[in-house]
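K.L.:
sequence-free structure coming up:
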């Protein structure tokens, strides 16, 4: 169908690649992806770190797992291309939980508390926005519900149970990309969890991207091409002009349609200078008020692991939660350290919110030192060696992301997600379209949400041209 217009896609992350794949499958012949960096993936970033069985061992600086299998668009790609062998589900509480005075909490108690925590977390899914206290947060709700469930345990276990709850609240925080105090309770149910657990990708998340890219024409992706300005004001031409910065100077592209897939963090900081005319006021309001949080990872590597395989999961059960100075006590926001599939010498630590942002201002040596001190303290072993290497993510200070993923904040509502997803029309044509995890109402913050959003916008362009062709025949 050569009658179909030209499409420029901004960003080669999961949303942009999925949009391009779907457009090309639908008969569009003029599709270009403009990618500001030198790689595909966006907030998916599989990275080599160490060795495993003679090959480069992998770590995920960004997206880590497939969240659920039932109805997960990314899981379907992985399954179709045999990327799930061996099939490994995440065990969130693998390894052991430790107290800050260097004591290991029994596995049976940890598992019982985890069961209770998950039951309370599931009740968030059933909350009616009209019933929930408008001022209440995830933090208040979880604390109150967990306090009630404390009565199910003997009194001599209460201190350990509370410490385990604190550990699990750190897990829920990095899962949500923000300190729980900043998450409004009334919208807790708008995110939809998929069944099937969290599934690991043995060949790394990049293996999924690679099979999508193989379906795109050669030179479809223009790397190191940073979009600076999108002018879409001409009613006569019905085209948009995109001005880009490249290593060799400015470059211009023209297209009938632009699908913008950059992160909400980038839209927050750049929308006013990126679009001409400015985006509609309701869309600007939604961009400004939606939440965009930060999660970072700390990878520590030892030449010789100090742990037994299968027991390297170290969960930090703090006596008190990190609700004070997040900069001074940033390390209290670390959930703990986990083992990594197919990378025997490395542990991954998780940190969220304000503490994760502060982490980016610190040196590798400071972070390595503090993490070593924590591991020695919680394991009660002053002889644990300092790691030989460290790699960290820094999503907040990365100008191409400016954070990790979106959430519904106190100043926003689920309707803002729908508003962000609305195309901008000129003379009845969808000229500027929006995709990315922040535009997906049920699955924001996930890679399957990003994939669905890219397919959604590609499908809307396909429908637009089918209706146009039908109207021309009549």
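P.N.:
Now that the structure is in, tell me what you want to look at. In this text, all values refer to a predicted model and were calculated from it rather than measured experimentally.
K.L.:
switch to C-alpha atoms for all contacts and neighbour counts from now on
P.N.:
Will do.
K.L.:
doesn't residue 192 fall inside a helix?
P.N.:
No: remark: residue 192 does not belong to a helix; assigned using DSSP: H, G, I helix; E, B strand; the rest coil, it is coil.
K.L.:
ok, it - how many residues close by?
P.N.:
Applying the criterion other Cα atoms under 10 Å, we find 12 residues in the vicinity of residue 192.
K.L.:
what does the host helix or strand of residue 165 contact?
P.N.:
Assignment of secondary structure by DSSP states H and E places residue 165 within helix 158-176. Taking Cα atoms under 8 Å, 6 or more residues apart in numbering as the criterion, the residues outside helix 158-176 that touch it are 97, 99, 105, 109-110, 113-114, 117, 146, 150, 179-180, 295, 315-321, 333-335, 350-353, 407.
K.L.:
now those residues: which count as buried?
P.N.:
Buried positions within the contacts of helix 158-176, assessed by neighbour count (16 or more other Cα atoms under 10 Å), are 97, 99, 105, 109-110, 113-114, 117, 146, 150, 179-180, 295, 315-319, 321, 333-335, 350-353, 407.
K.L.:
Now the element after the biggest strand by length in the chain, going C-ward?
P.N.:
For the chain, the strand reaching the highest residue count under DSSP state E is reported as strand 343-352. From strand 343-352 onward toward the C-terminus, using DSSP H and E, the following helix or strand is helix 353-359.
K.L.:
Show me what counts as buried in the helix or strand harbouring residue 147.
P.N.:
Following DSSP H and E, one finds residue 147 within helix 138-149. Buried residues in helix 138-149, counting neighbours by 16+ other Cα under 10 Å, are found at 138-143, 146.
K.L.:
Let's see which of the buried ones among the contacts of helix 158-176 end up in helices.
P.N.:
Using DSSP state H, the members of the buried ones among the contacts of helix 158-176 that fall within helices are 109-110, 113-114, 117, 146, 353.
K.L.:
need the longest helix for this structure.
P.N.:
Ordering each helix of the chain by length in residues (DSSP H) puts helix 447-473 first.
K.L.:
quick one: it to chain centroid distance?
P.N.:
The chain centroid and the centroid of helix 447-473 are separated by 25 Å under Cα atoms, centre = their mean, to the nearest Å.
K.L.:
follow-up on the earlier one: which strands and helices sit next to the longest strand of the chain?
P.N.:
With contacts taken as 3 or more Cα pairs under 8 Å, 6 or more residues apart in numbering; DSSP states H and E, strand 343-352 sits against strand 46-52, strand 55-60, helix 158-176, strand 295-301, strand 336-340.
K.L.:
The structure to be compared is supplied as follows:
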């Protein structure tokens, strides 16, 4: 009987010891050939490319409980669904057309400009726009010098001043705001000259008018199961010190999970990387950290406004040149006209666009 008691005590002790083992030590590492960090547009398109090559040995880790990132965020207003995250697109639009999306080439120059008194000053705005555009074109030689490492990068405001542009009136300021601040989401004095130079080489913009019946990433979603997509996995560490890359998820030690892969693709937004909550082992090179910290993020907000009837023109954009001094930066500078024939006719909706702040 004594021998049996010793066996029972050993079994009980072993079970108790196992129950107190740190959860991170007890977790079994999950392995894959490829790890994709983030299930936003970049991560899902990466999965699409792998699947197109019949490569299925991958896992997507997403910190939230949904996929798609900003491209899947929608707002229902006035019986219409707005998708602010991917309203405008540029580049290769063939796959969007194959998915049945409706696309309309967008004309940012189809505007109407009014002052505080409601007077139409569009002709004057067109004149100032031509002067600004000429000065912007003249900055290309400065930008090319930066690209060729012949001179340091400078901000847009400095470059434009060097080429003779200086906003001297509310009209100048709204034209300048539309060309720079709205385009980038930040004030021009914080915009990189070379960054906007490269963007100016991009093809035309398109507005998505119809998202079809399937959605932007429906073809990928249909092929992702629980083995390939892990939601609610917040990545906290990427360790490249070994033969393979180890990725750790979990906000607390008790929640930690480890994933091991030959290759890891990081598709996190700049905002996530700038938070400093993701640890890299070894640390990122100094030059890369510097670029991550220097890059400025822009914020553009849209306020949906619905009226009893339409009282504005058919211009795509209605700009407001205000001389008010008691407001922060610009006073409701731009409105996107949604009540257009190829958008949402009869909706009586404008979208007020706000960006930037007073320094």
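P.N.:
The structure has been received and is ready for your questions. None of the values given here were measured: they were computed from a predicted structure.
K.L.:
Next, the TM-score between them, please.
P.N.:
Once superposed, chain against chain, the TM-score is 0.73 (TM-score structural alignment, normalised by the length of structure 2); 318 aligned residues with a Cα RMSD of 3.7 Å.
K.L.:
before we move on, the earlier item: adding distance to residue 454 of structure 1, write the helices and strands packed on strand 343-352 of structure 1 out as CSV.
P.N.:
Conversion of those to CSV gives the following (distance: least, Cα to Cα, whole Å):
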stretch, distance to residue 454 of structure 1
strand 46-52, 21
strand 55-60, 22
helix 158-176, 22
strand 295-301, 23
strand 336-340, 30
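K.L.:
can you give me the strands in the stretch 201-350 of structure 2?
P.N.:
Taking DSSP state E, counting those that start in this stretch, the strands of the stretch 201-350 of structure 2 run over residues 205-210, 229-231, 235-239, 245-249, 257-266, 279-281, 300-306, 317-321, 334-337, 349-355.
K.L.:
Distance to residue 145 of structure 2 added to these, as JSON lines?
P.N.:
Rendered in JSON lines, the data for the strands of the stretch 201-350 of structure 2 read as follows (distance: least, Cα to Cα, whole Å):
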{"stretch": "strand 205-210", "distance to residue 145 of structure 2": "27"}
{"stretch": "strand 229-231", "distance to residue 145 of structure 2": "45"}
{"stretch": "strand 235-239", "distance to residue 145 of structure 2": "36"}
{"stretch": "strand 245-249", "distance to residue 145 of structure 2": "38"}
{"stretch": "strand 257-266", "distance to residue 145 of structure 2": "31"}
{"stretch": "strand 279-281", "distance to residue 145 of structure 2": "34"}
{"stretch": "strand 300-306", "distance to residue 145 of structure 2": "30"}
{"stretch": "strand 317-321", "distance to residue 145 of structure 2": "34"}
{"stretch": "strand 334-337", "distance to residue 145 of structure 2": "34"}
{"stretch": "strand 349-355", "distance to residue 145 of structure 2": "30"}
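K.L.:
thinking again about what came up before, ok, and what's touching the helix holding residue 147 of structure 1?
P.N.:
The contact list for helix 138-149 of structure 1 (Cα under 8 Å, 6+ apart) reads 116-117, 120-121, 165, 180-185, 188.
K.L.:
ok, 10 Å please
P.N.:
Residues external to helix 138-149 of structure 1 that are found in contact with it (Cα atoms under 10 Å, 6 or more residues apart in numbering): 113, 116-117, 119-121, 123-124, 132-133, 137, 158, 161-162, 165-166, 169, 172-173, 179-188.
K.L.:
for stretch 74-86 of structure 1, same thing?
P.N.:
Among residues not part of stretch 74-86 of structure 1, those counted as contacts by Cα under 10 Å, 6+ apart are 14, 18, 65-70, 199-205, 207-209, 211-212, 446-452.
K.L.:
before we move on, the earlier item: of all the helices and strands packed on strand 343-352 of structure 1, which lies closest to residue 379 of structure 1?
P.N.:
Each of those has some distance to residue 379 of structure 1 by Cα to Cα; the shortest is strand 336-340, at 11.7 Å.
K.L.:
which helices and strands sit right next to the closest one?
P.N.:
Counting by 3 or more Cα pairs under 10 Å, 6 or more residues apart in numbering; DSSP states H and E, the packing neighbours recorded for strand 336-340 of structure 1 are strand 55-60, strand 96-99, helix 158-176, strand 295-301, strand 314-317, strand 343-352, helix 364-379.
K.L.:
downstream neighbour of the first one in the secondary structure list?
P.N.:
Pointing back at strand 55-60 of structure 1 there. Scanning forward in sequence from strand 55-60 of structure 1 by DSSP H and E, the next helix or strand is strand 66-67.
K.L.:
Show me which residues of the following helix or strand past that following strand are buried.
P.N.:
Sequence-wise, the next helix or strand beyond strand 66-67 of structure 1 is helix 73-80, with elements assigned using DSSP H and E. Residues 73-75, 78 are the ones in helix 73-80 of structure 1 that count as buried (16+ other Cα under 10 Å).
K.L.:
And these, which is closest to residue 421 of structure 1?
P.N.:
Checking the buried residues of helix 73-80 of structure 1 against residue 421 of structure 1 by Cα to Cα gives residue 73 as the nearest, at 18.5 Å.
K.L.:
quick one: that closest one and residue 208 touch, right?
P.N.:
No: under the criterion of Cα atoms under 10 Å, residue 73 of structure 1 makes no contact with residue 208, lying 11.1 Å away.
K.L.:
Provide the aligned range in structure 1 for stretch 33-43 of structure 2.
P.N.:
Following TM-score structural alignment, the partner segment of stretch 33-43 of structure 2 in structure 1 covers residues 6-16.
K.L.:
What is the distance between the matching stretch and the centre of its chain?
P.N.:
Its chain's C-alpha centre lies 18 Å from the corresponding centre of stretch 6-16 of structure 1 when counted by Cα atoms, centre = their mean.
K.L.:
same deal with stretch 123-139 of structure 2?
P.N.:
For stretch 123-139 of structure 2, the gap between its own C-alpha mean and the chain's C-alpha mean amounts to 29 Å (Cα atoms, centre = their mean).
K.L.:
go on, stretch 155-167 of structure 2?
P.N.:
On the basis of Cα atoms, centre = their mean, stretch 155-167 of structure 2 is displaced by 28 Å from the centre of the chain it belongs to.
K.L.:
The helix or strand harbouring residue 20 of structure 1 vs structure 2, mean deviation?
P.N.:
When secondary structure is defined by DSSP H and E, residue 20 of structure 1 falls within helix 14-25. Averaged over the aligned pairs, helix 14-25 of structure 1 sits 1.3 Å from structure 2 after superposition, using mean Cα distance after the TM-score superposition for structure 1.
K.L.:
Which strands or helices does that helix pack on?
P.N.:
Counting by 3+ Cα pairs under 10 Å, 6+ apart, the packing neighbours recorded for helix 14-25 of structure 1 are strand 7-10, strand 31-34, helix 206-213, strand 257-260, helix 447-473.
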